[in-house]
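# Here is a sequence with its predicted model. Questions after.
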Amino acid sequence: MSQAAAQQQRLPEPAHSRTTVTRPRVQLGLRTRCILYGVLAAAVLTGLIALGSRGFHWFDAALIGYVVATIFAVAAVTYKYSFWLARPPTGRYWRRSWRLFFSYENFRRYTALIPLAILDLFSQQFIRRRGLYRWIMHQCIFWGVLLSCCITFPLTFGWIRMTLTPAGEHLLWFFGFPLFAFRPESVLGFLIYHALDITALLLLVGLVLAFHRRFHDLALISIQRFGFDIVPLALLLAIVVSGLALTADSAWLGGAYYWYLSLAHEVFVVLWLISLPFGKFFHLIERPATVGIELYWKTGERTAMQRCARCGEEFAPARFIEDLKKTLLEVGEDYTLRHDSSPPGPEQALWWQDLCPACKRVARGQATLAALDPEGNRFL
């Protein structure tokens, strides 16, 4: 019987002998620092709103609800994101990724990798490999939300405005500077004034596909949670429907119900913004951080590779395994596969992370057999 199997018989699962040590003072200091980051981000955004609207001169007071909710969302997202980066797992790989990014050697060798990783982030090829239906759904929702935010926020903050020129054209201003003039009845004018309707229709397609999948995919139905999975999609659907209803009411009903529809639309948007830092769509904020993980892994492939302690096959960069061991120790997890009195550490002879995925499955199977049949008769 191999050494890994023998140790697995003594220890059916990776040991978790070290308990997490709570450090209230450290946690309190970290939380306070993250709160200050959030307050600073809110103050910076408020200053940018004042600057871009020329001292709130071009700010529409009727949109104050949107602005307050956005400032709160930015503060909460900054707080949660900075707290997330302060955790040992994310913090270690975050710092390592930035060091690799600014390395001249890596820049010279992997110049094409960075734009490809960014392109993969926006095209979401990792979802495309899971299925065309899911990819189309995610692309519609991703670009619908992203483009809508890129249009809505500058309009709300007073950064974008229109003025009428003596020639009867509309002049587009951004952040207090004139950009270009256009005829409102032209194709360009139609696209500019209906840009939010176009992005809303794109988002609507993605939401319809998402709801169809949520209600018909048995694998999803069995694990989905109403508050975490359904409510965010329902809020987006309410925003889309109420926003399109505003356009329909203006174009076909003469604005008869505009006040009620605008109030409902504002309520839905505010609820979605407030829930953004704490719900499902926070992964939109987290996802860009994964660009550095690909650089971290690719650059590690040219360094020493970790060999499996059981079969001897290379399965991961040694740098990645060592960082993983250090991170596990920092969070109070000991995955060493030995029962001695030596203090745990990444330099010990055998860790669970020293086994490749195939050998981990074999070790689990051997440990299960040993637990069911300790006499060695292999009788189940």
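Great, that's in hand. Numbering: from 1, shown residues only.

# okay, CA-based contacts and neighbour counts for the rest of this
Fine.

# number of nearby residues for the closest residue to residue 282 other than its chain neighbours?
Once flanking residues are discounted, residue 282 sits nearest to residue 276: 5.8 Å by C-alpha to C-alpha, 6 or more residues apart in numbering. For residue 276, the count of nearby residues is 21 (other C-alpha atoms under 10 Å).

# From the rest of the structure, what touches stretch 260-269?
Residues from elsewhere that reach stretch 260-269 (C-alpha atoms under 8 Å, 6 or more residues apart in numbering): 65, 66, 235, 236, 238, 239, 242, 243, 245, 246.

# Would you map the strands across the protein?
160-164, 170-174, 177-182, 305-307, 314-317 (DSSP state E).

# for comparison:
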Amino acid sequence: MTQRRYMVDVLALLTIVVIAALIYVGSRGLRDFDAALIGYAVGTTFAIVGMVYRYTLWLGRPPTGRYFRAGWRHFLSWKNFRRYTLLIPKLWWTDIFAQTFIFRRGVWRWLMHMSIFWGVVISLLVTIPLTFGWFHLTLAGEDDYRIWFFGVSLFTFPLDTFISWSIFHALDYSAVLLLFGLAIAFWRRTNDAGLLATQRFSFDLMPLILLFAIAITGLALTASQLLWAGRYYSFISLTHEVVVVVWLISLPFGKFFHIVERPATIGITLYNTVNQEIDRSGPEQQGSRCARCGDQLPSMQFVRDLKATLVDLGQHYEMAERGTLQDYCPTCKRVMRGDAYYQLMQKRFL
């Protein structure tokens, strides 16, 4: 454990070095780095390092690590690539981009997740390059702006057009999208009896409150510029920065860390698909079966990995000549447990 924690610490320090180097290179030696955004840059760096730290610890758990390695092994297999060429793009669409598995649970719930997910993602895609100095705009003539990324000119666009307004106010679009999703989330969390019984303020509600504050103060900056002649802009800007930094600092340790964990489920689906296909079409053409009733179990590889994981955790379920407990289906496990209890208690069992 000590050695693994040391390796995680080293990886976190390397992440800081890499981010600092990317900021220096991407901002052309800090020439394009906006010092006014340094608070956002520090908060973002902390969030990235915190997520790398926690994600690495998460992968250090025996079940997670074994699934993760197996998923990448199957993904990098040329044989699997030819057989499951469309599976990974399909999973990215159904599990990440469109999250259709949530749509089956309810349209409003799906709209809530989509609005919050894409509101957060779009905001991060805009703010991270800006705060790191990778992305900036300069005048190109009298009526055009030029967009730069990592010191490379991408394109120019005219001022006073819908395109220019949309580029300058991209964060306003994401704020409105966030507010729509947050409105549904708050309604569910104040009316759903199941959520009311299980939700925790710090874990379930505080992240939503922070996102709401970010969206409101962000829109207030636009209102100050367009409607209030710049009044209160400094106060709103400082408040917005504080709220964003607090949310970024809490990101690796709160509810929204599952955004980082979620892509790993694609590897799990690939792992299950490949192993089940092996069971059906392999040399033995049969999967693992319950040692008592003969019912189908998950794939043979899954059962082997489960046994190895439990050994890694120091849990042993050998039953002498009857094999291990993982060789039986859930129903037979309950029957065997009841039978063992009956043999122990005899008449007192009744």
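Noted; the coordinates are in hand. The structure displayed is predicted, hence computed values, not measured ones.

# Now do the helices for the stretch 1-150 of structure 2: every range, in order, please.
2-26, 38-59, 62-75, 78-83, 87-91, 100-103, 107-131 (DSSP state H, counting those that start in this stretch).

# rewinding a little: who touches the residue nearest to residue 282 of structure 1 in this structure?
73, 77, 282.

# Which position in structure 2 pairs with it?
Aligned counterpart of residue 276 of structure 1 in structure 2: residue 251 (TM-score structural alignment).

# And residue 299 of structure 1, by the same measure?
Match for residue 299 of structure 1 (TM-score structural alignment): residue 274.

# need the contact list for that match.
74, 80.

# let's see 10 Å
Contacts for residue 274 of structure 2 were tallied using C-alpha atoms under 10 Å, 6 or more residues apart in numbering; they are 71, 74, 75, 80, 83, 84, 268, 299, 301.

# The second one matches what in structure 1?
If you follow residue 74 of structure 2 across to structure 1 using TM-score structural alignment, you land on residue 100.

# again, but for residue 51 of structure 2
With TM-score structural alignment as the criterion, residue 51 of structure 2 matches residue 77.

# cool, residue 20 of structure 2 as well?
So residue 20 of structure 2 corresponds to residue 46, using TM-score structural alignment.

# Buried residues, stretch 241-253 of structure 2. List them.
Residues of stretch 241-253 of structure 2 classed as buried: 241, 242, 243, 244, 245, 247, 248, 249, 250, 251, 252 (neighbour count, 16 or more other C-alpha atoms under 10 Å).

# gap between it and the chain center?
16 Å (C-alpha atoms, centre = their mean, to the nearest Å).

# May I ask which of the contacts of residue 274 of structure 2 has the most neighbours?
Result: residue 299 is most packed of the contacts of residue 274 of structure 2 (other C-alpha under 10 Å), 23 neighbours.

# what's the counterpart of that one in structure 1?
Checking TM-score structural alignment: residue 299 of structure 2 goes with residue 317.

# residues in contact with that match?
By C-alpha under 10 Å, 6+ apart, the neighbours of residue 317 of structure 1 are 296, 297, 298, 299, 300, 301, 302, 303, 304, 305, 306, 307.

# Would you check how far apart it and residue 304 of structure 1 are?
Here residue 317 of structure 1 is placed at a distance of 6 Å from residue 304 of structure 1 (C-alpha to C-alpha, to the nearest Å).

# which position in structure 1 aligns with residue 113 of structure 2?
So, by TM-score structural alignment, residue 113 of structure 2 is matched to residue 138.

# Quick one: residues contacting residue 324 of structure 1.
88, 89, 92, 93, 318, 330, 346, 353.

# For the fifth one, which non-adjacent residue is closest in space?
Spatially, and ignoring its direct neighbours in sequence, residue 318 of structure 1 is nearest to residue 306 (4.4 Å; C-alpha to C-alpha, 6+ apart).

# hang on, the earlier thing: now distance to residue 146 of structure 2 too, for the helices of the stretch 1-150 of structure 2, in JSON lines please.
JSON lines is the format used below for the helices of the stretch 1-150 of structure 2 (distance: least, C-alpha to C-alpha, whole Å):
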{"stretch": "helix 2-26", "distance to residue 146 of structure 2": "17"}
{"stretch": "helix 38-59", "distance to residue 146 of structure 2": "23"}
{"stretch": "helix 62-75", "distance to residue 146 of structure 2": "40"}
{"stretch": "helix 78-83", "distance to residue 146 of structure 2": "41"}
{"stretch": "helix 87-91", "distance to residue 146 of structure 2": "34"}
{"stretch": "helix 100-103", "distance to residue 146 of structure 2": "38"}
{"stretch": "helix 107-131", "distance to residue 146 of structure 2": "14"}
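
# tell me, how many neighbours does the equivalent of residue 173 of structure 2 over in structure 1 end up with?
Under the alignment (TM-score structural alignment), residue 173 of structure 2 pairs with residue 198 of structure 1. Residues near residue 198 of structure 1, counting by other C-alpha under 10 Å, number 17.

# Can you give me every residue that contacts residue 198 of structure 1?
By C-alpha under 10 Å, 6+ apart, the neighbours of residue 198 of structure 1 are 144, 147, 148, 191, 192, 204, 244.

# Which parts of the stretch 251-350 of structure 2 are helices?
Using DSSP H, counting those that start in this stretch, helices in the stretch 251-350 of structure 2 cover 258-261, 264-281, 300-312, 330-345.

# which helices and strands sit right next to the first one?
Secondary-structure packing of helix 258-261 of structure 2 (3 or more C-alpha pairs under 10 Å, 6 or more residues apart in numbering; DSSP states H and E): helix 38-59, helix 107-131.

# Can you point out the buried residues in the last one?
By 16+ other C-alpha under 10 Å, the buried positions in helix 107-131 of structure 2 come out as 109-120, 122-123, 127-131.

# So which elements touch it?
Using 3+ C-alpha pairs under 10 Å, 6+ apart: helix 107-131 of structure 2 touches helix 2-26, helix 38-59, helix 100-103, strand 135-139, helix 170-191, helix 206-226, helix 258-261.

# In structure 1, which residue range corresponds to the third one?
What it means is helix 100-103 of structure 2. With TM-score structural alignment as the criterion, helix 100-103 of structure 2 aligns to 125-128.
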